[in-house]
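**Q** Fold the stuff below for me.
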Amino acid sequence: MNIVSLADWRRRVAELYTDIRRAADPETAWQLWRETRDELFRGHEQSPIPAERRAQYGGIPLFDYDPELRFEVDLAAPATGEVLAGEIGADGQIALRPLARTRGLAGKLGGELTLYWIEGYGGGLFLPFTDATSGNETYGGGRYVLDSIKSADLGQTDDGRLIVDFNFAYHPSCYHSEDWVYPLAPPENRLPEPVRAGERMAHSGNSNS
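**A** Sure thing, here's the model as predicted:
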């Protein structure tokens, strides 16, 4: 692995999410997210798209932007549940400690989600989920909204509520290539309603790509 190019990838993703948090409005931020990630996926050495497919890769399939799927949630703590452990390929194991439950999603999506803290040096927030689209319109293993150890962090409001915007939901890299191993969404983080926002599989409808 080219460590220098990996550092560049992480730097560019971190800069992207900084720009997202500073954007004038959420849809402008989403457009930037879409365009920047398309560029990275098509041309960067660390792209999860296999090298032989990148030249023909048209862009990441996304659902249309939906402002109703952006939430500012409170957190109910502490969350109950065991620490989850899983394999992440060459990086060994990851441990996810339940941190809190969201409050503010159930009215629209039929349930709440557990927010996890990634154990280990530096730590980070992690919010994976599945929903009624999983396995047919989106990856069956789930999608991520937040993974702050990878800089995917949408920030919070001035009064401390967490921003959970499903328009920024994305598939883990293992969806794109078997060379990657990432944790899947746990059963307790399944939303009963469909979340048609963020990344989708290429064959599903209602998209910008």
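
**Q** Only C-alpha atoms from now on, for both contacts and neighbour counts.
**A** Noted.

**Q** Would you quantify the distance from Ala51 to Gly58?
**A** Distance, Ala51 to Gly58, by Cα to Cα, to the nearest Å: 14 Å.

**Q** And for Trp30?
**A** 18 Å.

**Q** Between the two, which is the more surrounded one?
**A** Trp30 (18 against 13; other Cα atoms under 10 Å).

**Q** Enumerate every residue touching Val13.
**A** Contacts for Val13 (Cα atoms under 8 Å, 6 or more residues apart in numbering) come out as Lys150, Ser151, Ala152.

**Q** The structure of the following sequence is requested for comparison with the preceding one:
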Amino acid sequence: MSLTLLDWRRLVAELYARVRAADDPEEGWRAWGAGRDALFVGHPDSPLDEAGRARGGLPLAPYDPALRFRARLDTDVEPARLQLPTADDGVVAMDRIGRVTLGDLGRLDVWWLGGYGGGVFLPVRDASAGTTTSGGGRYLLDTIKGADLGGDASSLVVDLNFAYHPSCTYDPRWSCPLAQEGNRLDSVVAAGEQLPPGGWY
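**A** The predicted structure follows:
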């Protein structure tokens, strides 16, 4: 680990703070996309290799305001715990803390990632997985890493336009928690980060 990784995490946290502060969600999304492009192309801790950086940024689908939800966290769920082995972080525990309903798209399990302090984790795998998006799914929220769109004591802002790929999508040396059965949607979500033609590797 190095201070460049600290800088990466600080910049990500600042980027999401700007998103939460934006008066217009689409304006926040544009800032998010531009900020991620700058990080992935220019930061020393980018998961992209030189060929990936040369592409000039991350493909994003157009913004769709219908895919933004303020979703109440339904905590009336059976407890569930997952133990996920990773290459660098050992075994990471995930506890299901509830579910959110995203209109007619369906429901997604919300997880609490273990470790110091912990945080909310919300992955999603929709019917685009394996074609225009990663086969393992994408992430919507990962508050340990600063990916937090807001909410209050009983709800979360869940905006599918902010769906992004985990690091293992760009480089096989990374290992990432993938979307479980309760984090899958039957519909194609044509929003958020997309794969470039041929994928990243």
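
**Q** Spit out the contact partners of the equivalent of Gln194 of structure 2 over in structure 1.
**A** Using TM-score structural alignment, the equivalent of Gln194 of structure 2 in structure 1 is Arg200. Taking Cα under 8 Å, 6+ apart as the criterion, Arg200 of structure 1 is in contact with Pro61, Leu62, Phe63, Glu137, Thr138, Tyr139, His171.

**Q** How about Arg200 of structure 1: what's its closest non-neighbour residue?
**A** Once flanking residues are discounted, Arg200 of structure 1 sits nearest to Thr138: 4.6 Å by Cα to Cα, 6 or more residues apart in numbering.

**Q** Aligned against structure 2, show me the partner of the one you found.
**A** In structure 2, Thr138 of structure 1 lands on Thr133 (TM-score structural alignment).

**Q** Nearest the geometric middle of structure 1, what residue?
**A** Among the residues of structure 1, the one closest to the centroid is Tyr144, at 2.7 Å (Cα atoms, centre = their mean).

**Q** distance of the spatially closest residue to that residue that is not a sequence neighbour from Arg54 of structure 1?
**A** Excluding the flanking residues, the one nearest Tyr144 of structure 1 by Cα to Cα, 6+ apart is Pro128, at 4.3 Å. Distance of Pro128 of structure 1 to Arg54 of structure 1, given as Cα to Cα: 26 Å.

**Q** Show me which of these two is the more surrounded one.
**A** Applying other Cα under 10 Å to Pro128 of structure 1 and Arg54 shows that Pro128 carries more neighbours, namely 25 against 17.

**Q** Quick check: that one touching Asn189?
**A** Yes: contact criterion Cα atoms under 8 Å: Pro128 of structure 1 and Asn189 qualify, at 7.0 Å.

**Q** How are the helices of structure 2 distributed by residue range?
**A** Assigned by DSSP state H, structure 2 shows helices spanning 3-21, 25-42, 50-54.

**Q** of all the ones you listed, which lies closest to Gly103 of structure 2?
**A** With Cα to Cα, the closest approach to Gly103 of structure 2 among the helices of structure 2 belongs to helix 25-42: 18.1 Å.

**Q** For the closest one, what is the distance to the chain centroid?
**A** Mean-position distance between helix 25-42 of structure 2 and its chain equals 14 Å (Cα atoms, centre = their mean, to the nearest Å).

**Q** Name the surrounding residues that touch the strand ranked longest in structure 2.
**A** Counting residues, the longest strand found in structure 2 (DSSP state E) is strand 90-101. Strand 90-101 of structure 2 has contacts (Cα under 8 Å, 6+ apart) with 71-77, 79-86, 107-115.

**Q** Which of the residues you listed fall in strands?
**A** Filtering the contacts of strand 90-101 of structure 2 for strands - DSSP E - leaves 71-72, 81-86, 107-113.

**Q** ok so, going back, let's have the contacts of Val13 of structure 1 in TSV, adding neighbour count and distance to Ile94 of structure 1.
**A** Below are the contacts of Val13 of structure 1 laid out as TSV (neighbours: other Cα atoms under 10 Å; distance: Cα to Cα, whole Å):
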residue	neighbour count	distance to Ile94 of structure 1
Lys150	14	13
Ser151	19	17
Ala152	23	17
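
**Q** For Gly124 of structure 1, see how far away the counterpart of Val12 of structure 2 in structure 1 is.
**A** Alignment note (TM-score structural alignment): Val12 of structure 2 maps to Val13 of structure 1. Noted for Val13 of structure 1: a distance of 15 Å to Gly124 of structure 1, by Cα to Cα.

**Q** swap in Met1 of structure 1?
**A** Relative to Gly124 of structure 1, Met1 of structure 1 is positioned 24 Å away (Cα to Cα).

**Q** higher neighbour count, these two?
**A** More crowded of Met1 of structure 1 and Gly124, by other Cα under 10 Å: Gly124, with 19 against 7.

**Q** residues in contact with that one?
**A** Trp117, Ile118, Asp147, Ser148, Ile149.

**Q** Just name the closest of those to Glu68 of structure 1, please.
**A** Asp147 (21.8 Å).

**Q** Please name the nearest non-neighbouring residue to the closest one.
**A** Leaving aside its chain neighbours, Asp147 of structure 1 sits nearest to Phe126 (4.5 Å; criterion: Cα to Cα, 6+ apart).
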